[in-house]
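[1] give me a 3D structure for the following:
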Amino acid sequence: MTIRLASIEDHAALAGIFLSVRRSTFVWEDPASFQLDDFASATEGELIHVAETAENGIVGFISLWEPEQFVHHLFIANGHRGKGIGRALLDDLARRQPGPFRLKCVAGNSVALSFYKRSGWAQIGEGETDGRPYLLMELSKTDESTLSSPST
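    Here you go, the predicted model:
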C-alpha cells in the first residue's frame, strides 16, 4: 500500500468512495440525501492523502483542515475496512504533521468511536451539530515509537 498526496485526477474515485461509504454506514441519515458532488464542497481547502494499492487503486483517504490540525474525513472504501488502512493513514498523518489532531465523531457511530479509541484518540469534549450529538476526540501522542510500521 502506498500513501500519497491526492491529485485532481483522484477526485472522481474519492467522490465515489465518499458517496458509497456515507450511504452504507451513515444509517442516521437518509441515503438519498448524499450526492456524488458532495465530496468537492466537503473537502474544499483541505489537505487530502490517499491510500492506494496496486490491485485495487485508491482504497481510502484522509482529509485535514490544516489551520486547526482537524481531521475532517477518514474514509475507507466498502470491502476494505478492517485491513489497517485507516490506521496507516492516521500514522502517516502523525509522521507528516506536528499534531495534536482533533476530530468530531457522531456519538452513535460506535464502530468509528471504537476504532479511534483503539488508535489512541481520547474524548476531550462533546457537542451537537444539526441536532446530532458528537464527541470531540484528540490525538496528542505523536511519538514515533507508538506508530505502526511505515506504509509508504
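[2] for the rest of this, base every contact and every neighbour count on C-alpha atoms.
    Fine.
[3] Q69 - nearest residue in space that isn't next to it in sequence?
    F101 (5.1 Å; C-alpha to C-alpha, 6 or more residues apart in numbering).
[4] what's around the one you found, how many residues?
    For F101, the neighbour count with other C-alpha atoms under 10 Å is 23.
[5] so how far is D92 from it?
    Separation of F101 from D92 (C-alpha to C-alpha, to the nearest Å) stands at 13 Å.
[6] got the buried residues for the longest helix along the chain?
    Counting by DSSP state H, the longest helix found in the chain is helix 11-25. Buried positions in helix 11-25, judged by neighbour count with 16 or more other C-alpha atoms under 10 Å: 14-20, 22-23.
[7] format those as a markdown table; extra columns: distance to E128.
    Below are the buried residues of helix 11-25 laid out as a markdown table (distance: C-alpha to C-alpha, whole Å):
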| residue | distance to E128 |
| --- | --- |
| L14 | 27 |
| A15 | 26 |
| G16 | 27 |
| I17 | 26 |
| F18 | 22 |
| L19 | 23 |
| S20 | 25 |
| R22 | 19 |
| R23 | 21 |
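[8] for L113, state which of those residues is nearest.
    R22 (15.9 Å; C-alpha to C-alpha).
[9] what's near enough to touch that closest one?
    31, 34 (C-alpha atoms under 8 Å, 6 or more residues apart in numbering).
[10] this one as well, want them side by side:
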Amino acid sequence: MISIRPSRPTDDERALEIWASAVDATHDFLSPEDRLAIGKEVAGFLPGTPMTVAVDASDRALGFMIVDDGSIEALFVDAACHGQGVGKALIEHAIQALGAHRLEVNEQNARARGFYRRMAFAEIGRKEVDGQGRPYPLILMELRS
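    Okay, the predicted model is just below:
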C-alpha cells in the first residue's frame, strides 16, 4: 500500500537516493559531466526543500515530488518501484490535493512523457534548453480539462 505524506527532515537522504536511482534509470541522454553537475546541484538544494513523499507500509520513501504554485517542479520514483503505481499516486495527489495542473519534462525522457500523457497531461509547448541553459529541451504539459 502506498501512502502520501509531507516530507520530513529525515527523508532528505532517501530523496537524494531516489533522485539518483530515477535519473540513472531514465536520463541516459545526460552527458556524464552534466549528470555529475546536476547531481551536485540537487544535493545542494533538495535537503530541506518541502516535498510530498510516497511511502510504503513501513514508511520507507519510494518517490517524491515538489509542487509549487500549481506546477509539478519535480517527480522522481525509485527505479526499483517503476511501474508499481508510485508515480500515479503522487500525480493524483498533486492534482486533487495540491491543485497541480502543469509541468515540464525532458523531451528525451519518452517514458515520462508517456506517463504524463496517460495521467491526462497534454503537451502545450517546448523550451530549447533546460532551466540551467543546458541543451536538454523541455516539453511543457498541462492538465486536460
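[11] TM value for the aligned chains?
    The TM-score (TM-score structural alignment, normalised by the length of structure 2) is 0.83; 137 aligned residues with a C-alpha RMSD of 2.2 Å.
[12] returning to what we had before: the residue nearest to Q69 of structure 1 contacts W65, correct?
    No: using C-alpha atoms under 8 Å, F101 of structure 1 is not in contact with W65; the gap is 10.0 Å.
[13] anything in contact with each of those two?
    What both F101 of structure 1 and W65 touch, as defined by C-alpha under 8 Å, 6+ apart, is the set V71.
[14] can you check the distance spanned by stretch 65-80 of structure 2, start to finish?
    17 Å.
[15] now what about that stretch, what contacts it?
    With contact meaning C-alpha under 8 Å, 6+ apart, stretch 65-80 of structure 2 is reached by 17-19, 21-22, 25, 50-53, 62-64, 86-87, 90, 94, 98-104.
[16] check the mean deviation of the helix or strand containing V53 of structure 2 from structure 1.
    Using DSSP states H and E, V53 of structure 2 sits within strand 52-55. After superposition onto structure 1, the mean distance of strand 52-55 of structure 2 to its aligned counterpart is 0.5 Å, using mean C-alpha distance after the TM-score superposition for structure 1.
[17] for structure 1, just list every one of the helices.
    Going by DSSP H, structure 1 shows helices at 11-25, 38-42, 85-96, 110-118.
[18] tell me how many other residues crowd the closest residue to E126 of structure 1 other than its chain neighbours.
    Spatially, and ignoring its direct neighbours in sequence, E126 of structure 1 is nearest to L135 (4.3 Å; C-alpha to C-alpha, 6+ apart). L135 of structure 1 has 20 neighbouring residues, counting by other C-alpha under 10 Å.
[19] before we move on, what about S31 of structure 2?
    S31 of structure 2: 10 surrounding residues under other C-alpha under 10 Å.
[20] alignment lookup: the residue nearest to E126 of structure 1 to structure 2.
    Alignment note: L135 of structure 1 maps to I139 in structure 2; criterion TM-score structural alignment.
[21] contacts only, for its match.
    By C-alpha under 8 Å, 6+ apart, I139 of structure 2 lies in contact with 104-107, 123-127.
[22] make a PyMOL selection of whichever of these turn out to be buried.
    Those of those that count as buried under 16+ other C-alpha under 10 Å are selected in PyMOL with:
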select buried, resi 104+105+106+107+123
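[23] now, which of the contacts of I139 of structure 2 sits nearest C81 of structure 2?
    Nearest to C81 of structure 2 among the contacts of I139 of structure 2 is V105, at 19.5 Å by C-alpha to C-alpha.
[24] the closest one contacts A112, doesn't it?
    Yes: in this structure, V105 of structure 2 is within contact of A112 by C-alpha under 8 Å, at 7.2 Å.
[25] done for today, thanks.
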